[in-house]
Every structure is written in structure tokens, then in C-alpha cells.
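# Provide a 3D model corresponding to the input given below.
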Amino acid sequence: MKIKEVIVVEGKDDTVAVKRAVEADTIETNGSAVSESTLAQIELAQERRGVIIFTDPDYPGERIRHIISKRIPACKHAFLPKKEAISKNLDDLGVENASVEAIREALLHAKEENEHFLEVVTWQDLHDAGLIAGPTSRKRRERVGDLLRIGYANGKQLHKRLQKFRITATEFAEAMERVFEEEKKS
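Purely as a prediction, here's the structure:
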């Protein structure tokens, strides 16, 4: 599988993991203090080939994603569920721990932000679905983020991501239906 966009990752181990899964070029941020020269490289890559931001599903990864998105808003985003990014001994979370299949799946479903998308999933929809301020809300948000391939987020961030990645009310409803079905089975 060949990816035409340049994939932005956090470090060398992530590059190795990505290149095991797909044929692609990467840019490494080398941590969450993204340098000006790295941002300039990402800007050029976006202009010439497009960019997919593929960071770890943790706070530093989200920080990097935010820094890049603020400067270069047209990038695509690939998200890896936390369960796919945990090392075998459960002490490390990162892209480098993911299987070839999980990396391919995340990159295949990379989504582009759109700040001008008309809101279709409302804040009230999130409340009604039990995704805000309930005993199971965190677990539900995590599962919805996995199903919609937009990553885990708190309630406010989830609402923003649903808009950014143009998740339709139908897609949201289908994901919530699956969450409720899974809860009934467990």
C-alpha cells in the first residue's frame, strides 16, 4: 500500500512502524516542541503532496496535532485507538507499538478537517447519547471515537471533532447504535 501524502509522526520508531505497514515518506517532529524548521517542512509537504498527521493517542500527541493544525489547517488526520497503540507490557503508548494492520487501517481512514462544515451533531445529541457527564460517558466517548476513527476526546473536544471531520448525524447515530448494542452484550 503506497501513501502519496507525507505522514507526520513523532519519532524514529514511529517512522519504522509506518514503513513496515505502508510505502510512505515521513516527517518526524522529534517530540511535542515542534520546531519552526519542522513546521516549514510540513507546510512544504502539504503544498506539494498533502500531509497526514499520525501522532500517538495521548496528550503530547494531541498537542503536536493541535500545533500543526493551527499552522497548517488543511492536513488530514489519522487516529489510532489506544488499545491498538499499547505495548505488550502495557507501559508504553504509541504508534510504534501498533500492528501493521492497525496502522494501515488508521491511514486508510484519515480524515480532513473542515472548519466551515455545517453542524449536524449537536451538543444536545451528545448529552442524549450519554456522552457527557454520565457514569459511562468516558467509555462511550472512547468507543465512539474508535468507531468513527477520530480518536478519544473529552466531551467538548468530541463535539469539535465531529464538526471538523464532517461526521454526519447518520454516521454518529450508527456508531451510537453499535455502542449501545455492545453494552447490552457485556
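# Every contact and neighbour count from this point should use C-alpha atoms.
OK.
# And what about the residue nearest in space to the middle of the chain, helix, strand or coil?
Among the residues of the chain, the one closest to the centroid is Phe79, at 2.6 Å (Cα atoms, centre = their mean). Using DSSP: H, G, I helix; E, B strand; the rest coil, the structure places Phe79 in coil.
# Could you also give me the structure for this second sequence? I'd like to compare it with the first:
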Amino acid sequence: MTYDIKDVPREIIIVEGRDDTKRLIETFGPQVKTIETGGSALSRKVQAEIKALAADYEFIILTDPDYQGQRLRNLLSQLVPQAKHAFIEPELARSTQRKASLGVEHATPETIRQALAEVMTPSSQEQMEWIPLHQLVQLGLIGHPQANLRRQLIAKELHLGYVNGKQLQKRLAQYQIRLEQIQAILEKEE
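Next up, the predicted model:
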């Protein structure tokens, strides 16, 4: 198989394991650079490796769309706050053989390419503008019978990954997404 070198991400992609790296190599070829955390843990050795590379490289965090993947993403975000984020929807990361298995290694190359094409860059803590919770409640994104469904619609449209109410508020601030953008998405769906 031939790969187009211009399609290979320049950043180092932080993934959970060997199978994720294998899937990225299948997608982009052997030129793709990854760091494996060794699962949902983040050892001191891996932390040191990431910190050492942070001066010269940019990172994209691509973890599994599950609780452990989100936990790891949060740890990595603290370690390298400037890292970009790519998200894969849970339904696009399921194993066809084992229904309970969910991960980057199960995503198709097209899904991975799409996730990396829609990478999100977080703002610094000082730049973050928070949408007040009461406005998210008014929009039916929190405390509404359909809140989870509405949040996932917003998250999918904006490529934020799975979010609960508090995570939604934080991710909207991290990626400088404005209230007007959310309102437009919700109006389009009604």
C-alpha cells in the first residue's frame, strides 16, 4: 500500500496502546509518530518522555472514547496543556467481534483521518470564556429530560467527544465555542 506523505500528521499522536499505533500505521504509513501510554495509566517514564519531546514537537491526544480514555485525556491535558485533541465517536470505535470492546484500534482508517482532520486546539486558561450554567440549562443542555441527547448532538457537531453537563461547559470554554454557535446548532435541529 502507498501512503501520501502530505497526509501524515506532523504532530506526535499520543495513544493508549500498541494496537492503536498499529491502526495509525495502517492509516498513515510507517512515518506516523506515536507515543503509547501503555493503557489508561500514565507512568513516570511516559510522562518524562512526553515532557522531553514537548520542547520540539506538538502533540495530538487520541484516546479511546470511554471513561478510562477520558481520564487519561485529562491527565495528558495537565501534562501538556498545549496538546491538540482528536475525538472518535463511541459508535465508530466499537469492535465488530466483541460488542463491549471500544477503542481507537477498532476505528476505520477513514474515521481516524476524519477525527484528525477535525482536531481541536484548546485555549490557555486565561483565554477561556465560560458560558454560564444557567444558559446551558435554558438551552436544555442540563437538567432537561432530553439534555443528554442534546449535549451529544452539540458534541458531535463540534467534535468534542462524549460530554456530561460540566464537561460540556469546560470544553466549550477550552475551544472558545460561543453561545451563538450552540444556539445555531440547536435551532437547525428543531
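# With both chains overlaid, what TM-score comes out?
Here the superposed chains carry a TM-score of 0.89, computed using TM-score structural alignment, normalised by the length of structure 1; 180 aligned residues with a Cα RMSD of 1.6 Å.
# Quick one: residues contacting the residue nearest to the centre of structure 1.
Phe54, Thr55, Pro57, Ala106, Leu107, Ala110, Arg149, Ile150, Gly151 (Cα atoms under 8 Å, 6 or more residues apart in numbering).
# now swap in Glu89 of structure 2 and tell me
For Glu89 of structure 2, the contact set (Cα under 8 Å, 6+ apart) comprises Pro65, Lys156, Gly161, Tyr162.
# Map it across to structure 1 for me.
In structure 1, the residue matched to Glu89 of structure 2 (TM-score structural alignment) is Pro81.
# swap in Gln138 of structure 2?
That one, Gln138 of structure 2, aligns with Asp128 by TM-score structural alignment.
# Could you report the separation of that match from Gly31 of structure 1?
Using Cα to Cα, to the nearest Å, we find Asp128 of structure 1 at a distance of 38 Å from Gly31 of structure 1.
# of these two, who's got more company?
Neighbour count, other Cα atoms under 10 Å: between Asp128 of structure 1 and Gly31, Gly31 has more, with 14 against 10.
# The more buried one and Asp14 touch, don't they?
No: the criterion here is Cα atoms under 8 Å, and Gly31 of structure 1 misses it with Asp14 at 11.6 Å.
# now the helices for structure 2?
18-28, 44-54, 67-79, 109-117, 133-138, 147-158, 165-174, 179-189 (DSSP state H).
# export these to a markdown table and tack on distance to Gln125 of structure 2?
Formatted as a markdown table, the helices of structure 2 follow (distance: least, Cα to Cα, whole Å):
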| stretch | distance to Gln125 of structure 2 |
| --- | --- |
| helix 18-28 | 30 |
| helix 44-54 | 19 |
| helix 67-79 | 11 |
| helix 109-117 | 23 |
| helix 133-138 | 18 |
| helix 147-158 | 20 |
| helix 165-174 | 8 |
| helix 179-189 | 19 |
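# List just the one of those helices that sits closest to Arg94 of structure 2.
Among those, helix 109-117 comes nearest to Arg94 of structure 2, with 11.7 Å by Cα to Cα.
# so how much does that closest one differ from structure 1 once superposed?
Comparing helix 109-117 of structure 2 with its match in structure 1 after superposition yields a mean distance of 0.9 Å (mean Cα distance after the TM-score superposition for structure 1).
# And that helix, what does it pack against?
For helix 109-117 of structure 2, the elements it packs on are helix 18-28, judged by 3 or more Cα pairs under 8 Å, 6 or more residues apart in numbering; DSSP states H and E.
# Which positions in structure 1 sit opposite the helix it packs on in the alignment?
By TM-score structural alignment, helix 18-28 of structure 2 lines up with residues 12-22 in structure 1.
# Flag every buried residue along the matching stretch.
Within stretch 12-22 of structure 1, the residues scored as buried using 16 or more other Cα atoms under 10 Å are Asp14, Thr15, Ala17, Val18, Lys19, Ala21, Val22.
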